[in-house]
Each structure stands twice: as C-alpha cells, then as structure tokens.
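Chemist: prediction below, plus the sequence it came from.
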Amino acid sequence: MKITFIVIGTIVLLILLFLIYRYFAFKKEGAQAHKLRFERIQPLHEKLENGKEIKKEDVFDYAKDNKTRELTYQILSDYNKTELYPRAYFTIESGAESSLVNWLEFPTELDKAPDDIKHLEKVKIVFEDEDVFYHVFKYMTIEPHWAAKNGWMLGVVGPYFENSKPYDFPAATFSRCSSKFGEIEPKDEAKWVHENIALKRA
C-alpha cells in the first residue's frame, strides 16, 4: 500500500512539474512572439515616439504586410495618426486577415505566419435575433513545416457585427489547423467556431 502511494505521489508530482514548466514556457514564448512583432514596426514606432514627420508612404509597406498590418493601425491610433493609414487596407477583411496571421504565428498554434493566405467567404450567422459575421480564410505552409502535408487549411475570424470597424478585436479568431479546404465548407467551419469558441468565451 505504501509503495502504491509513493508511485501515485510521484506521478502527481511529475504532472505538476510539467504543468509548471509549460506555464513558464508559454509565457516566455508569448513574450518572444510579442517582441518579434514589435521589432518589425520599430522604425515606424521610433519616428512616432520622437515626433518626426510621417507620411502615408512611410506607413504603406507596414499596412500591406499582413504580419504588421494590425499592429501598425493600433500604434497609429495610439498617436492619433490613423489618417495616415492606407484606405485600401482599412477594411474588415484586411484586419481579419492580419488577426488570423498573428494568431497562427503564436507559438502554441501554427508557430509561424502562413506562407499563403486567401479570403474565402463572409459567413452570416443569426444569433439571438442579431446578425453575426465571420470571415473564413484558407491558408497553407510549405515544407519542411509540419502543417505543409495538410495543404490548404481553414481559419475563421470574428465575430463581427453590423457596426464593427475594421480593426475591432475579433475575440474568436481560431483555426483547428486540421480543417482542410475542400473537405469542410467555410460556412460549416464558421458555425463550428461560433458554437465552440465564440459562445464559450462570451
């Protein structure tokens, strides 16, 4: 009996140690991802911080890149300079794409920005007499990344509403990284995210 308690206690201790390790590893990976994202737009941020003149052409390449697009708008907003943001990328689709790319790059998800991404469909779901919208994308990676074998995968960004603005925070940005384009309809994947992610976070 004593040996049984020792074995159980050892197993529980190992599980606790693993959970503690994963917690701190998660925090470290998250901090590194945030640092990388900030470094990409650091030249623009330094100009704003130092009060230097910024023109629309200084912002364009940051807005064009889906890895820096969302953060660029947020920083311009912090400095009351959103009039410099290119109108071509001031759309919900552009903001949603950038949100999904940033989410996928997070270490606990795809662990990199996708090599290609395309907008597929805007899906409307009626929930409690209100129209809720999700944007569905397909994305892919190339070898040697582990997800390359999956081909085109589906990602969903939302929920958005009739009065949503392009860079409002989409709380249910999500991809299962296993839902393959051609096997699952975009509207079905949006419905899954609505029911299993958005409603549980509400």
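Modeler: Nice, I can see it. Remember, it's a predicted structure, so these values are computed and weren't measured experimentally.

Chemist: C-alpha only now, for contacts and for neighbours.
Modeler: Fine.

Chemist: and the next helix or strand past the longest helix along the chain?
Modeler: Identified as the longest helix of the chain according to DSSP state H is helix 2-40. For helix 2-40, the following helix or strand on the C-terminal side (DSSP states H and E) is helix 42-49.

Chemist: could you pull out the helices for the protein?
Modeler: In the chain, the segments counted as helices under DSSP H are 2-40, 42-49, 56-64, 69-78, 92-105, 186-193, 199-201.

Chemist: nearest to Asn150, of those helices?
Modeler: The closest of the helices of the chain to Asn150 is helix 92-105. By C-alpha to C-alpha, the value is 14.8 Å.

Chemist: the closest one packs against which elements?
Modeler: With contacts taken as 3 or more C-alpha pairs under 8 Å, 6 or more residues apart in numbering; DSSP states H and E, helix 92-105 sits against helix 69-78, strand 116-127, strand 130-140, strand 153-160.

Chemist: what residues does the shortest one touch?
Modeler: What it means is strand 153-160. For strand 153-160, the external contacting residues (C-alpha atoms under 8 Å, 6 or more residues apart in numbering) are 96-97, 99-100, 132-140, 170-181, 186, 189-190, 193-194, 198.

Chemist: structure two is appended below for comparative analysis:
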Amino acid sequence: MQAILLVIGVSVSAVATFVVYRLLTVRRQNAKLNQQRFDRIKPLYDQLENDGELSHQQIYEYAKSAQTREMTYLLLSEHNKADAFPAEFNTIVKAAESNLVSWLEFPTELNACPDEIEHLKRVTIDFDGQQNYVHYEVFKYKTYEPHWAAKGGWILGVVGPYFDDSKPYDHPSATFSRVSSRLETTTPDEEAKWVHENISMRK
C-alpha cells in the first residue's frame, strides 16, 4: 500500500513540476515576444515621445506590415494621432489580419509569423436566433519549410466577433486557429462556426 502511495505521490509531483515549468517557460517566452513587438515600433514610439512629427511615409512603412500594423495604430491612437494612420489599412480586414498574425506568433500557437496570408471571406452568424448578428473574418495562411506547419497546405484562421458598429481596431476576443483545420478539408463557414461555438460563446 505504501509503495502504491509513493508511486502516486511521485507521479503527482512530477506532473505538478512539469506544469509549473511549462507555465514559467510560456510566461518567459511571452515576455520576450512582447519585447520584440515593442522593439519593432520603438523608432515611432521614441519620435512621438520626443514630440517629433511623423511623416506619412514613416507611418505607412509600419502600417503596411501585418506584424506592426495593429501596434502602430494603437500607438498613434494613444498619442491622439490616429487620423494619421493610412486609410487603406484602417479597415476591419486589415486590422483582423494583423491581429491574427500577432496571435499566431505566440509560442503556444504557431510560434511564427505566416509566410503567406490571405483574407477569404466574412462569415455572419445569427447568434441568438433574433437576427442579432456577429461577423468573423476568415483567413488562410501557410508557412514554408522547415517550419513544422509547412506540410499540408493552407491553414484556416478566424478573427472576431465583430458587430455592425465595430471599429477596425476594436479588440476581437475570439481570434483562433486550429492548425489541423486545413482549407482542403474545412470550409471557412465551418471554421467560423466552430470558433463561434467553442471559443467566443464560452468566454
């Protein structure tokens, strides 16, 4: 009996140790990623903090990249300069693309920025049967070798929910991508519905 209890105790201890290690590792990785994200827009930040004027071309260079677009808008907004953000990137689709790319970079997700990403469609869902609609933007993305997700083609990613009165850079609470959901086997509508039911509605 004592031997069984000892084995159980050792097993529980091992699991607990792994969980703590994993939690600390993820936190450390997330902190490192957040620093890298800030470093990407630091030149803009420094110039704004020093009351410098930003040219349209300076802002455009940061807005055109999905990796820096969302943070650039938020930075400008914090400095009351959101009007300077290029109009062509001030759309829900462009904001959603940047949000998805940022989400995919997390170590617990793709741990990388996709090499290619394309918007597929908006999927609208009546979430309560009373003609109250939410919208999800669905993308396809892929990575190149040697990334582990490169095999299998295009992967689906969903960003939302958005509402009829949502602004482009309102925070979407249910950004998600199941790496197993490939365009060859899952439709955008099916994936948006899965995210709506399993991510959005459970928050």
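Modeler: Cool, got the structure. Worth saying up front: this structure is predicted, and the values here are computed from it rather than measured.

Chemist: and among the helices of structure 1, the most buried is which?
Modeler: Most buried of the helices of structure 1, by mean neighbour count (mean count of other C-alpha atoms under 10 Å): helix 92-105, with a mean of 23.

Chemist: what's the spacing between that helix and its chain's center?
Modeler: A distance of 5 Å separates the centroid of the chain from that of helix 92-105 of structure 1, by C-alpha atoms, centre = their mean, to the nearest Å.

Chemist: run the angle between it and strand 116-127 for me.
Modeler: Computed by axes from the mean of the first three to the mean of the last three C-alpha atoms, to 10 degrees, the angle separating helix 92-105 of structure 1 from strand 116-127 equals 110 degrees.

Chemist: post-alignment, helix 92-105 of structure 1 versus structure 2, mean distance?
Modeler: On superposition with structure 2, the mean distance recorded for helix 92-105 of structure 1 (mean C-alpha distance after the TM-score superposition for structure 1) is 0.3 Å.

Chemist: what's the counterpart of Glu53 of structure 2 in structure 1?
Modeler: In structure 1, the residue matched to Glu53 of structure 2 (TM-score structural alignment) is Glu53.

Chemist: just Leu24 of structure 2 next, same as before
Modeler: Match for Leu24 of structure 2 (TM-score structural alignment): Phe24.

Chemist: how about the match of Glu53 of structure 2, what does it touch?
Modeler: Taking C-alpha under 8 Å, 6+ apart as the criterion, Glu53 of structure 1 is in contact with Lys47.

Chemist: gap between it and Pro186 of structure 1?
Modeler: Noted for Glu53 of structure 1: a distance of 44 Å to Pro186 of structure 1, by C-alpha to C-alpha, to the nearest Å.

Chemist: still on that earlier bit, tabulate the helices of structure 1 (TSV), appending distance to His119 of structure 1.
Modeler: Shown next, in TSV, are the helices of structure 1 (distance: least, C-alpha to C-alpha, whole Å):
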stretch	distance to His119 of structure 1
helix 2-40	22
helix 42-49	28
helix 56-64	15
helix 69-78	16
helix 92-105	8
helix 186-193	10
helix 199-201	23
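
Chemist: out of those helices, which comes closest to Asp111 of structure 1?
Modeler: helix 92-105 (4.7 Å).

Chemist: structure 2: matching residues for that closest one?
Modeler: Per TM-score structural alignment, the counterpart of helix 92-105 of structure 1 in structure 2 is residues 92-105.

Chemist: give the aligned equivalent of Glu189 of structure 1 in structure 2.
Modeler: Under the alignment (TM-score structural alignment), Glu189 of structure 1 pairs with Glu191 of structure 2.

Chemist: same question, Phe174 of structure 1
Modeler: So, by TM-score structural alignment, Phe174 of structure 1 is matched to Phe176.

Chemist: nearest residue to its match in space, please, no chain neighbours.
Modeler: The shortest distance from Phe176 of structure 2 to any non-neighbouring residue, by C-alpha to C-alpha, 6 or more residues apart in numbering, is to Val158 (5.5 Å).

Chemist: what's the one you found aligned with over in structure 1?
Modeler: Checking TM-score structural alignment: Val158 of structure 2 goes with Val156.

Chemist: burial count for that match?
Modeler: 32 (other C-alpha atoms under 10 Å).

Chemist: what distance do you get for it to Val132 of structure 1?
Modeler: As defined by C-alpha to C-alpha, Val156 of structure 1 lies at a distance of 13 Å from Val132 of structure 1.

Chemist: now Glu49 of structure 1
Modeler: Distance from Glu49 of structure 1 to Val132 of structure 1, by C-alpha to C-alpha: 38 Å.

Chemist: what's the answer for Glu185 of structure 1, then?
Modeler: Per C-alpha to C-alpha, Glu185 of structure 1 is found 18 Å from Val132 of structure 1.
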